[in-house]
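In: mind folding the following:
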Amino acid sequence: MADGKKKDEATRLVSSGRPKERPSHPVTHPPERASTILFPTYEDFTATEREFFYGRFGTRTHRAFEASIGELEAAEHVYLAPSGLAAVTLSLLAFAQPGSHILVTDSAYDPVRGYCDRFLKRMQVETEYYDPHIGSDIAGLIRENTAAILAESPGSLTFEIQDIPALGSAAKQAGVPLLVDNTWSAGVYFKPLDHGATVSIQAATKYIGGHSDCLLGTIAMNDPSAERKVANCLRQIGSNVSADDVWLAHRGLRTLAARLPVHQSNGIALARWLEARDDVVCVLHPALESHPDHELWKRDFTGATGLFGFELPPCSDKQLTAFCNALEHFGMGYSWGGFESLCIPVPVHKYRTVSPRPEPGPERGPLMRIHAGLESADDLIMDLEQAFAAFDAAGKQG
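Out: Below is the predicted model of the structure:
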């Protein structure tokens, strides 16, 4: 800028990756779809430096979005994947080798565990799960053949905050890349690459897209060695992303800084309301002072988004069904990060191995996951109120 001041992130998300190459142009890049790219001359066709040469490697639509993600994640290099899961699995595959060992947080997204326990196992890669609260003690788990560490903060379903700087320091000392799933923060409220991570991964399907209508993953990094490995993996696998999904995600990115504060305020309002109820066992939201990792969250994060969990008291299937079916503003569906609120039960007991969680029953209630959307917080609270009323009525019926 002419005055030398650094632009705010909200401004950068609106202005980055915009067309500038023509005197008059659209406000944003339209979806440029292509398989074959034509070259005007033989010299152009055989040139070693070609920005575009085949559709699988992207078009101007892809480059523009990658530039904006680079701004968001403070990254020099950005690659795209067909989904958030693909961004994680392909990143792990880029570093893993037959006979190698990887460390994965016990709180990782469940499909990632399936990939590690089945696909990577077939590739003779050993996965060891670690306690998400391990911090610098992860150094004791790193072996000579450790190829990568995967962290997710907060953790899926149970929302533990990991000490990313401590993990990053231990990983760097051992020469092992640290990969961080940064989807919860949307890249706005936490910057893993500034806290010791080698690779920052997001499911742009979630908050970046923001409208539950596209599938996309992002992989961001500054380390040149990591960049080469990720790039080679994606090219050799043949991974590519639809220009239409990229265009939708880029459109969503423009309003990300405006939407997230609403998700944040709604999420905290719902979490505090739930925490005050006698019929809620606990609320798992790192922005609440009651959360065991609240101080760590406050140290590293600049805000919260709308995803959190809460535990119902022990109940019957009939009561759980009544609770869910009474909801009107909360949808029941997978994913999150869109404009609409969601509420579903999550069977954490099926996934955890290092710190097991008991199955819901007489001693433990079901864990619910909420995504606070952009509706009125008052309406969302009234919706939960009637769901609890239905829950109580079903309990009295036996």
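In: drop to CA atoms for contacts and neighbour counts, all remaining ones
Out: OK.
In: okay, helices next: where are they in the stretch 151-300 of the chain?
Out: Taking DSSP state H, counting those that start in this stretch as the criterion, the stretch 151-300 of the chain contains helices spanning 164-174, 224-237, 243-254, 256-275, 294-300.
In: so residue 374 makes contact with residue 339?
Out: Yes. Between residue 374 and residue 339 there is a contact under C-alpha atoms under 8 Å: 5.3 Å.
In: now do stretch 109-129: everything it contacts.
Out: 85, 88-89, 96-106, 155-156, 351, 353-354 (C-alpha atoms under 8 Å, 6 or more residues apart in numbering).
In: next, find the distance separating residue 67 from residue 61.
Out: Distance, residue 67 to residue 61, by C-alpha to C-alpha, to the nearest Å: 10 Å.
In: these two - which one has more neighbours?
Out: residue 61 (24 against 18; other C-alpha atoms under 10 Å).
In: what sits against that one?
Out: When contacts are counted by C-alpha under 8 Å, 6+ apart, residue 61 touches 29-32, 243, 246-247.
In: try 10 Å
Out: By C-alpha atoms under 10 Å, 6 or more residues apart in numbering, the residues touching residue 61 are 17-19, 28-33, 242-247, 250.
In: next, the second sequence, to be compared with the first:
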Amino acid sequence: MSSESSIHTRLQHLGTAPCDAQHPVAPVGLPSIRTSTVRFNTVEDLENTYKRKSRGERLVTYGRMGMETHAALEDVFCALEGGQRVFLASSGLGAISMALLSLLSAGEHMLAADCVYGPVYHLNNTVLQRMGIEATFTSARDPQALEQHLKPNTKILYVEAPGSLLMQMLDMPALAEFARRHELILVTDNTWGSGYAYQPLALGADVSIVAGTKYVAGHSDLMLGAVIANDPELIKTIDTNQYAMGFSISADDAWLAIRGVRTLPVRMEQHARNALAVCEWLAQQSVVRQIFHPAWPQDAGHALWKRDCTGSNGLMSVALTMSADQARTFVNALTLFGIGYSWGGYESLVQWVDTGALRSHAYFDAHAGDNVQVVRLHIGLESVDDVIADLQQAMQQAGVL
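Out: A predicted model of the protein is given here:
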């Protein structure tokens, strides 16, 4: 398989079992190779492995690093993200923790976009602050406005694009230029794009983080995180620290993720089609105040999405003119949407967003008042006509349609 093949083709062939002169009979899929102990034929083999590993090669000395199944999944993430090295963690938040704890030290400062995944705030409040690491959360939509928040000890610019709740697109190349000018490491959460729809490393980011729990796995049945980088010094730093902190995933979860990623292109494209159809229906409803979905032409970040992304997905938020009681009725009345915090699986999900938490977001109308509620929808792979009918009946039960 040529490295020039499209990502659609490469995802069908990465991580397959070898079938060649040495393996004339073979399965298609690489099996789940589980182990805790790694054996060496001779002491010299063990010593040589450690020497090569110290030079940065991806070699295994203990089962925590994983065998061929793990290496195959790392190859998948490299292909998706355009990266040179991948480090796996047992969840998306685990991957975020791995990256930040590898790259930040006591006495240093992180400048972070205010639209990042909510648990990053909790990580800051409970772990980073206790370790003497300072963080400032602010809007990153205007890179030049970040200047006022820089400190002499600022080390990292941490962002997420699109944003976690309101899908804000950020100007990644401009943020990368800002980071280079101030000698910062630009780290971004790319779970939304998962490499298929968005490649921040190609746009100038230094480190990309993906919760493989979402679209990579695609079936809501495993937890997975990945940290991807290109720079040799960053790779060496993350490699040393992730090994010291003991990050690992099970071979079975790696195998499930490889199986899931085979259908990533067709799943994400269908999610995206369904989401746009829902946007078109929502835009016709008087109860809808604003739709947050970068692939939607009326979204404030649509031009950036069109410039930087190669696709979309099923995630959106919508501001609805209704009371809190009506929002509760609306969410509870949905029959095809599960109520939950995740997304990226085949199923539709809904999350009622605390609008109080959005008041600091310039992207959200701060004067919306108490009668505007925000729900985040993940549009799944069900018939989109059935999804729209479900939204319609739920709005009718809430008395807003």
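In: circling back: so of the contacts of stretch 109-129 of the first structure, which ones are in strands?
Out: In strands, defined here by DSSP state E, the members of these are 101-105.
In: same list (those) but as a markdown table, adding distance to residue 306 of the first structure.
Out: Below are these laid out as a markdown table (distance: C-alpha to C-alpha, whole Å):
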| residue | distance to residue 306 of the first structure |
| --- | --- |
| 101 | 34 |
| 102 | 30 |
| 103 | 28 |
| 104 | 25 |
| 105 | 22 |
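In: got these as TSV, with neighbour count columns?
Out: Below are these laid out as TSV (neighbours: other C-alpha atoms under 10 Å):
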residue	neighbour count
101	21
102	25
103	21
104	22
105	24
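In: where does stretch 77-89 of the first structure end up in the second structure?
Out: Across the second structure, the stretch matching stretch 77-89 of the first structure (TM-score structural alignment) is residues 85-97.
In: about what we covered before: could you tell me which residues touch both of residue 374 and residue 339 of the first structure?
Out: 259, 262-263.
In: tell me, what's touching residue 67 and residue 61 of the first structure both at once?
Out: Common neighbours of residue 67 of the first structure and residue 61 (C-alpha under 10 Å, 6+ apart) are 17-18.
In: all strands for the second structure, in order.
Out: Using DSSP E, strands in the second structure cover 85-89, 109-113, 134-138, 154-160, 185-189, 207-210, 225-229, 288-292, 315-321, 337-339, 348-353, 372-378.
In: now the ones you listed as CSV including distance to residue 243 of the second structure?
Out: CSV is the format used below for the strands of the second structure (distance: least, C-alpha to C-alpha, whole Å):
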stretch, distance to residue 243 of the second structure
strand 85-89, 10
strand 109-113, 23
strand 134-138, 24
strand 154-160, 21
strand 185-189, 20
strand 207-210, 17
strand 225-229, 13
strand 288-292, 39
strand 315-321, 34
strand 337-339, 36
strand 348-353, 35
strand 372-378, 35
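In: residue 167 of the first structure: neighbouring residues, count only.
Out: 23.
In: give the ChimeraX command for selecting the buried subset of the contacts of residue 61 of the first structure.
Out: Applied in ChimeraX, the following selects the buried portion of the contacts of residue 61 of the first structure according to 16 or more other C-alpha atoms under 10 Å:
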select :17,18,19,28,29,31,32,242,243,244,245,246,247,250
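In: residue 163 of the second structure -> the first structure?
Out: Under TM-score structural alignment, residue 163 of the second structure pairs with residue 155 in the first structure.
In: what about the closest residue to its match other than its chain neighbours, distance to residue 337 of the first structure?
Out: Spatially, and ignoring its direct neighbours in sequence, residue 155 of the first structure is nearest to residue 107 (4.8 Å; C-alpha to C-alpha, 6 or more residues apart in numbering). Relative to residue 337 of the first structure, residue 107 of the first structure is positioned 19 Å away (C-alpha to C-alpha).
In: also residue 259 of the first structure?
Out: Relative to residue 337 of the first structure, and taking C-alpha to C-alpha, residue 259 of the first structure is found at 10 Å.
In: more crowded one of these two?
Out: residue 337 (28 against 20).
In: was I right about the more buried one contacting residue 305?
Out: Yes. Between residue 337 of the first structure and residue 305 a contact is recorded at 8.7 Å, counting by C-alpha atoms under 10 Å.
In: between those two, which contacts overlap?
Out: With C-alpha under 10 Å, 6+ apart, residue 337 of the first structure and residue 305 have common neighbours 183-184, 186, 207, 260, 263, 371-373.
In: ok, these vs residue 228 of the first structure, which is closest?
Out: Distances from residue 228 of the first structure to these, taken as C-alpha to C-alpha, are shortest for residue 183 (23.0 Å).
In: what is the aligned counterpart of that closest one in the second structure?
Out: By TM-score structural alignment, residue 183 of the first structure lines up with residue 191.
In: check contacts around the match of residue 163 of the second structure.
Out: Counting by C-alpha under 10 Å, 6+ apart, residue 155 of the first structure has contacts 105-109, 132, 161-162, 181-182, 184.
In: ok, now residue 339 of the first structure?
Out: 206-207, 209-212, 259, 262-263, 371-375.
In: check contacts around the corresponding residue of the first structure for residue 60 of the second structure.
Out: Counting by TM-score structural alignment, residue 60 of the second structure corresponds to residue 52 in the first structure. With contact set as C-alpha under 10 Å, 6+ apart, residue 52 of the first structure has these partners: 36-39, 58-60, 63.
In: the closest residue in space to residue 18 of the first structure that isn't next to it in sequence: what's it in contact with?
Out: Among residues not flanking residue 18 of the first structure along the chain, residue 28 sits closest, at 5.4 Å (C-alpha to C-alpha, 6+ apart). With contact taken as C-alpha under 10 Å, 6+ apart, residue 28 of the first structure is in contact with 14-20, 61, 64, 247, 250-251, 254.
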